[in-house]
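# Using only what follows, build the 3D model:
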Amino acid sequence: MIRPDQPLTKQQALTLYKKLLLPRRIEERMLMLLRQNKISKWFSGIGQEAIAVGVASALSEDDYLLPMHRNLGLFTMRQVNLYKLFCQLLGKADGFTGGRDRSFHFGIPEKRIVGMISHLAATMPVADGLALASKLRDSGYVAASFCGDGATSEGEFHEALNLAAVWKLPVIFVIENNGYGLSTPTEEQYACKDLVDRAWGYGIGGVKIDGNDIFSVRDAVRKAKKLALKGQPTLIEAKTFRMRGHEEASGTFYVSEDKIKEWKKKDPLLRFEQWLLHEDIISGSDERTDLQAEVDEYFMPVLERALEAEEPEFDRRQQEQRLFAPVAVHDKQPESENVSEKRFVDAIRFSLEQVLEKHEEYLMMGQDIAEYGGVFKVTEGFVNRFGKERIRNTPIIEAGALGCAVGLALEGFKPIVEMQFADFISCGFNQVVNNISKGQYRWMPPLNITIRAPHGAGVGAGPYHSQSPEGWFMQHPGLKIVVPATVEDAQHLLYSALIDPNPVLFFEHKKLYRSIRQVTNDRCIPEELGNARIHRRGSDVSIITYGMGVHWAHSIADQYHKREIEIEIVDLRCLAPLDFATVKESVGKTNRALLLQEPSATLGPMSELSSLLGEQCFEQLDAPIMRCSSLDIPVPFSPALEKHYLAENRLKETLDQLLAY
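A predicted model of the protein is given here:
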């Protein structure tokens, strides 16, 4: 065991020992409760305590911690309320998530702790966002993100390290290399000699340490923090060993007894006790027993109280209310006296300019959005007006940028993330549906994140630049999904999305960018998202649609008007929240419903509308509900093929069939 980098008094040494002992004693008790079936699962950190306790003791209370499964010591070091902590671990109503999520899947903003999710490495880009907030405000704190050796194979690990390096962020990445990713040994996880070798490839500092030596951990973290605050991130590989299974049910049958015996000799508590004895701070086992009793007396009564705490009760309304923060359109302004003709792309740009000019907490991230102005030139000139700190080119990443947005939003920024093409959002799917959408329901404050995604076909861009993935996100509560059809809606709905305190996916149709024009107000007019609009009144049939479908519907409605058939066009505008009341009212009047969408038929947004209409409007229908969708094939590249792929090609046929019923 190395000497401490800073001398300790006897009292400081005993205090540090008790801090190291506390998570071990709690865990030992939790394992007893697991055997008694009083908790459902436990991910043991026994043998790894020196890493969590060492890191937390080397950092300040202002620094962020982003823990994983085996970091109980981070929570005890930050003096988290033990009763609430135990209730969380036991799934009780008084836990930090009230039973909505498990064990360490929670955060405590006032303690600067950002909780994990089950998808390994997913919070590492979040650490980048927190660190970027520190850098932008010159706040002087760092973010320390933890992961295991297995998580270093995940894409978000690499995106996070690369982004931190490129942006010179005050962040520390800590790998707890305990030898196994569940049952897979490290030699089957990576081929490099040590995981810290990966640091050099990203151009950041790296250090390999003995993770079972608390003094080694503290020394490395103190040095890493100094470097991080100078814009030099550090990757720390802490070598340790997992003394128990991945979780208790999996056991350790895949580990040799000799290896376990070898590592037991390196137990961080045993080594610290030996150091205390060597330094004559304690004299023998009696003092160790007294210190253990002191620690047990500290937490055991609280644990007993938590064991008797109330189980959560299900209240549907209360659960649903956690999805979104209330929206107060408090900055609504009177319309300007000035109006001007704008294209769809101009309206998008106009809204972005308005929030960036008025509010410093807004910033943009995306590929090629700075000097180049984005592939659709939406942000052309922005970097000269608002600076590179607020108009930020990212590497070619999606998950990393979206995770970074979470960290920024937790610190009060309002990030706008541009997906270069909506198709590429699939590379960031985990962040959107697991981190962002579930955040507030679980424990987070509202996340004011706007994700802009150019989507849609009709421009001969082929299978990977033409998709309409908006429906992918409808089944993930916690996201608002907006798809404007007009210039006016592009302007005002984007502004509304930007000021909404909740996460919003904003889909912009590429073909509409420069093909439609409209005179709009020269001031953005906010509204609460989730209101459909009747674009055209009619009595014979309702076409329910959104986005490009609105234009297809108008075109065909003009044709049928000559035959004295009046089509009502309902523009959903938002897919979530969904304004079904307006749809229901329209269908109740016309008694026929044609559901028109650009995405392919199977599991598209209109499948959900069809189900709702069948359940709630059956008696009002004079004909079957009909869908008109694009084909269930990838979007073809050739314009001649793409034309026949799109729903518009079958709209007249489907409408005639519906009217003839």
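# Only C-alpha atoms from now on, for both contacts and neighbour counts.
Noted.
# ok now do E470, which residues does it touch?
With Cα atoms under 8 Å, 6 or more residues apart in numbering as the criterion, the residues that contact E470 are 481, 507, 605.
# OK, contacts around the second one?
Same thing as F507. In this structure, F507 makes contact with 422, 452-455, 470, 481-484, judged by Cα under 8 Å, 6+ apart.
# looking at this, it is in a strand?
Yes: per DSSP: H, G, I helix; E, B strand; the rest coil, F507 lies within a strand segment.
# What distance do you get for S336 to K377?
Per Cα to Cα, to the nearest Å, S336 is found 26 Å from K377.
# These two: who's more crowded?
Residue environment comparison for S336 versus K377 gives the larger neighbour count to K377, 16 against 12, counting by other Cα atoms under 10 Å.
# Skip the chain neighbours and tell me the closest residue to the more buried one.
Leaving aside its chain neighbours, K377 sits nearest to I369 (8.0 Å; criterion: Cα to Cα, 6 or more residues apart in numbering).
# ok, now L136?
Distances taken as Cα to Cα, 6+ apart put E389 closest to L136, at 7.4 Å, once the chain neighbours are dropped.
# ok, that neighbour touching A133?
No: counting by Cα atoms under 8 Å, A133 is not a contact partner of E389; they are 10.7 Å apart.
# who has more neighbours, the two?
A133 (25 against 14).
# so which strand or helix has that one?
A133 is part of helix 124-137, with elements assigned from DSSP states H and E.
# and for that helix, what are the contacting residues?
Counting by Cα under 8 Å, 6+ apart, the neighbours of helix 124-137 from elsewhere in the structure are 64, 66, 139-146, 156-157, 159-160, 163-164, 169-171, 173, 389, 399-408, 410-411, 413.
# Among those, which lie within helices?
Counting by DSSP state H, those place 156-157, 159-160, 163-164, 399-408, 410 in helices.
# For the stretch 401-550 of the chain, which segments count as strands?
Remark: strands assigned in the stretch 401-550 of the chain by DSSP state E, counting those that start in this stretch are 414-418, 450-455, 480-482, 504-509, 517-521, 533-536, 541-545.
# how about CSV for those strands, with distance to D280 added?
Rendered in CSV, the data for these read as follows (distance: least, Cα to Cα, whole Å):
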stretch, distance to D280
strand 414-418, 54
strand 450-455, 59
strand 480-482, 62
strand 504-509, 60
strand 517-521, 79
strand 533-536, 79
strand 541-545, 78
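# can you give me the helices for the stretch 451-600 of the chain?
487-499, 548-561, 580-590 (DSSP state H, counting those that start in this stretch).
# of the ones you listed, which approaches D5 most closely?
Closest approach to D5 among the helices of the stretch 451-600 of the chain is made by helix 487-499 (48.2 Å; Cα to Cα).
# and T123, how far is that from I282?
40 Å.
# outside of stretch 71-87, which residues touch it?
Counting contacts by Cα under 8 Å, 6+ apart, the residues outside stretch 71-87 that touch it are 19-20, 22-23, 45, 49, 52-53, 56-57, 61, 65, 67, 93-96, 111, 299, 302-303, 305-307, 309.
# Buried ones in stretch 140-149, by neighbour count?
141-149 (16 or more other Cα atoms under 10 Å).
# and if you look at stretch 238-249?
By neighbour count with 16+ other Cα under 10 Å, stretch 238-249 contains the buried residues 238-246, 248.
# for comparison, sequence B:
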Amino acid sequence: MEFNVNFLDKDLQLQLYKALLKPRLIEEKMLLLLRQGKISKWFSGIGQEAIAVGVTMALNAKEYILPMHRNLGVFTTREIPLYRLFAQWQGKASGFTKGRDRSFHFGTQEYKIIGMISHLGPQLGVADGIALASRLNHKKEVTAVFTGEGGTSEGDFHEALNIASVWQLPVLFCVENNGYGLSTPTNEQYNCEHIADRGKGYGMESHIIDGNNIIEVYTKVSDIAKSVRELPRPVLIEFKTFRMRGHEEASGTKYVPQALMDEWAMKDPVENYERFLKDTGILNEELIVSIKAEFSDEITHNLQVAFEEDEIVSGLTNELNDVFQNFDYQEFNAKSIIKEIRFIDAVSEGLKQSMQQHDNLIIMGQDIAEYGGVFKITEGFVEAFGKDRVRNTPICESAIIETAMGLSIAGMKSVVELQFADFVSSGFNPVVNYLAKSHYRWGQVADVVLRMPCGAGVGAGPFHSQTNEAWFTKTPGLKVVYPAFPYDAKGLLNNAINDPNPVLFFEHKGLYRTIRQDVPADYYTIPFGKASAIKTGMHVSIISYGAAIHWALEILDKHPEIEADLIDLRTLCPLDTEAIYNSVKKTGRVIILQEDSLFGGIASDISALIAEHCFESLDAPVKRVASLDTPIPFNKALEAQYLAKSRFETALLELIDY
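The predicted structure is shown next:
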């Protein structure tokens, strides 16, 4: 192995050695503790340390790095106190996730490190978002994100590279090609000679670097990073390396030919560099012993601190309170004239006034710029705010949602328009596993609003008509909003954008141009978790939301003899249980109406809550009315049969007569 140290002074060469040695010594200690049963799991990076160390040394301390579970050298090179890392691996409070996650599944703004989740791919799109924030804020910074050769098979990899290339984002995509994705060799992962070749397909610069050569990694990445800071663009870097231990220790390496293990053992990054420094007189045996002893003492001391720390005492209040970032609702009251506008106009007004309210708010979505979106909600926004803030995206829901998460990490807000709520399925993983869990796991807000045009009644068929709120009300960490009127749509959208937590904002397409209402012209907000009483009465409680509220109003207009409490929930998470219980205790009868299919919908949970908390007040069984448990059909007659609207009147009258 050749080390070209031209222009590197001796102090830096020695610093690189220490940075390379430290994670190796920690790993050796962790493997011993694993065998002793003192830690639960370990993903070894032995043989790959030069990549994590070299990349981290090449970046500035303020530049973000998004590592993987084999990149211990990123954390040690950024000089995170070892007792905190050890506490993290033991599930102690002084770690980074309060015992809620393990390994390197955490982030820390203090050290500008954003750890992975087990799904591997999402951090690539998150890096896009962080880099986008750097560009928009005119910072000459790069973002480095790691993945393995196995991770390049995931769709997130391709989506993230495509976005970074189209938007010329300063991201270093660092692929550690270590030969195996768990036990699957590279010839079963991809069918090209080099992963770096894929850069051509995205119009992206790419490089191949010897990942076991600390000097080559450091010098080449330093040069690339310096160039990217001056000329922002993405770069794909393939590091050729090898994993000398199992994917994790329990999996072993029996699937690897011994000859291959022997070949790569000769390329050990620590031993080869140490030998080189001894040959050049920078190191000697005495100094090596001294350095190792110093690290050994540091490791032993910090382990003792972590072992002596008390176990976490579980507290329900802390657990529940950490699901969401605390948000002190700020009320903005409308003071201007009132005008009658459509539902769609209310959404557009709220979005536009929020853009004026928040200089750091970015809107992203397919066809939302010059075209104004398929529903024309953002028409004229490019002229008002410019293309930096109103961004057309490629068709890649997953990576765009991840990009929004990256913007949040970098201190910006975003609204992502899913062209249709149905299409969120292509971005499901980052919604339920990244946005929803980040604050609970390590205190990072996901300041993201996903706009979800949804609903049936327009003959759009199975892929454009779903009302899929139940996919997300089940997921702790997400707020779900579903207005039925223009006034609520505008005020709730403004509040959703103010809220630092992830919000799914459902907008029923069938209401866009059919419902009109008097709405204040200026900026105002409506708090979450407060239902609206549309009608009051003593006979029955009707609980609903979205387009179904208007179905209920039609039937009540047809039956003026029925005096009903009609409650529009407006937000499904948080849910206004107080309004529900008070109404049910007053009327003794309740019917819950939803457009979604019946089984597993929000009506089922509301019904259960009522049974648990209002049973003694009920004069009749709780009634649920919902659409059929089938996909939504295209044909108008079939769609009408599918929808709950066709069955609501009969169910209501039966309940009244019970």
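# picking up where we left off before, present the buried residues of stretch 238-249 of the first structure as CSV; the columns should include secondary structure and distance to D101 of the first structure.
Formatted as CSV, the entries for those read as follows, by DSSP: H, G, I helix; E, B strand; the rest coil; distance: Cα to Cα, whole Å:
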residue, secondary structure, distance to D101 of the first structure
A238, strand, 28
K239, strand, 30
T240, coil, 28
F241, coil, 27
R242, coil, 24
M243, coil, 26
R244, coil, 23
G245, coil, 22
H246, coil, 19
E248, helix, 19
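# Make a markdown table from those and add distance to S638 of the first structure to it.
Output for those, formatted as a markdown table (distance: Cα to Cα, whole Å):
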| residue | distance to S638 of the first structure |
| --- | --- |
| A238 | 54 |
| K239 | 55 |
| T240 | 56 |
| F241 | 56 |
| R242 | 56 |
| M243 | 59 |
| R244 | 58 |
| G245 | 54 |
| H246 | 51 |
| E248 | 56 |
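# which one's the longest helix in the second structure?
Of all the elements of type helix in the second structure, the one with the most residues (DSSP H) is helix 10-35.
# mind listing what the aligned partner of I592 of the second structure in the first structure touches?
I592 of the second structure is assigned L595 in the first structure as its aligned equivalent, the criterion being TM-score structural alignment. Taking Cα under 8 Å, 6+ apart as the contact definition, L595 of the first structure lies against 543-545, 606, 609-610, 625-628.
# so where does the closest residue to L595 of the first structure other than its chain neighbours fall, helix or strand?
Counting by Cα to Cα, 6+ apart, R627 is the residue found nearest to L595 of the first structure once chain neighbours are left out, at 4.6 Å. In the assignment (DSSP H and E), R627 of the first structure maps to strand 626-630.
# Please identify the buried residues of the next helix or strand after that strand?
From strand 626-630 of the first structure onward toward the C-terminus, using DSSP H and E, the following helix or strand is helix 639-645. Neighbour-count burial for helix 639-645 of the first structure, with 16+ other Cα under 10 Å as criterion, is recorded at 642-643, 645.
# now stretch 180-197 of the second structure
Applying 16+ other Cα under 10 Å to stretch 180-197 of the second structure flags 180-181, 185-186, 189, 195-197 as buried.
# Where does it end up in the first structure?
Residue correspondence for stretch 180-197 of the second structure in the first structure, counting by TM-score structural alignment: residues 180-197.
# Can you give the contact residues for that stretch?
Contacts with stretch 180-197 of the first structure, where a contact means Cα under 8 Å, 6+ apart, come from 148-153, 179, 206-208, 235-237, 242, 245-246, 254.
# Which of those residues are buried, as a PyMOL select command?
The PyMOL command for the buried members of the contacts of stretch 180-197 of the first structure (criterion: 16+ other Cα under 10 Å) is given here:
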select buried, resi 148+149+150+151+152+179+206+207+208+235+236+237+242+245+246
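# picking that back up, mean distance between the strand holding R627 of the first structure and the second structure after superposition?
After superposition onto the second structure, strand 626-630 of the first structure sits on average 0.8 Å from its aligned residues (mean Cα distance after the TM-score superposition for the first structure).
# who touches that strand?
Here strand 626-630 of the first structure makes contact (Cα under 8 Å, 6+ apart) with 593-601, 606, 610, 645-648, 650-651, 654, 658.
# ok, of the residues you listed, which come out buried?
593-601, 606, 610, 645-648, 651, 654, 658.
# who's in contact with stretch 370-390 of the first structure?
136, 345-346, 348-349, 356, 362-365, 367-369, 391-393, 420.
# one more time with 10 Å
For stretch 370-390 of the first structure, contacts defined as Cα atoms under 10 Å, 6 or more residues apart in numbering pick out 132, 135-136, 345-350, 352-353, 356-357, 360-369, 391-394, 415-416, 418-421, 454, 510, 513-514.
# okay, how far is it across stretch 414-433 of the first structure, tip to tip?
Stretch 414-433 of the first structure stretches 19 Å from its first residue to its last (Cα to Cα).
# buried stuff in stretch 570-582 of the first structure?
Of the residues in stretch 570-582 of the first structure, those scored as buried under the neighbour-count criterion (16+ other Cα under 10 Å) are 570-580, 582.
# ignore the last one, stretch 356-372 of the second structure
So for stretch 356-372 of the second structure, counting by 16+ other Cα under 10 Å, buried means 360-372.
# before we move on, what about stretch 505-516 of the first structure?
Applying a neighbour-count criterion of 16+ other Cα under 10 Å, one finds 505-513 buried in stretch 505-516 of the first structure.
# Run the chain-centre distance for that stretch.
Averaging C-alpha coordinates over stretch 505-516 of the first structure and over its chain gives two centres that are 25 Å apart (Cα atoms, centre = their mean, to the nearest Å).
# Y464 of the first structure: neighbour count?
For Y464 of the first structure, the tally of surrounding residues (other Cα under 10 Å) stands at 14.
# ditto for I39 of the second structure
The local packing count at I39 of the second structure equals 16, with neighbours defined by other Cα under 10 Å.
# now K259 of the first structure
11.
# so it makes contact with F241?
Yes: using Cα atoms under 10 Å as the test, K259 of the first structure is close enough to F241 to be in contact (9.4 Å).
# Show me what R343 of the first structure aligns to in the second structure.
Using TM-score structural alignment, R343 of the first structure sits opposite R342 in the second structure.
# what sits against the closest residue to its match other than its chain neighbours?
On the basis of Cα to Cα, 6+ apart, the spatially nearest residue to R342 of the second structure that is not a chain neighbour turns out to be R516, at 4.3 Å. The neighbours of R516 of the second structure, taking Cα under 10 Å, 6+ apart as the test, are 339-346, 485-487.
# The residues you listed in helices, which ones?
Of the positions in the contacts of R516 of the second structure, 343-346, 486-487 sit in helices, assigned by DSSP H.
# Take the residues you listed and write them to CSV, including neighbour count and distance to H439 of the second structure.
Putting those into CSV (neighbours: other Cα atoms under 10 Å; distance: Cα to Cα, whole Å) gives the following:
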residue, neighbour count, distance to H439 of the second structure
F343, 29, 32
I344, 24, 32
D345, 20, 33
A346, 28, 30
P486, 24, 31
Y487, 24, 31
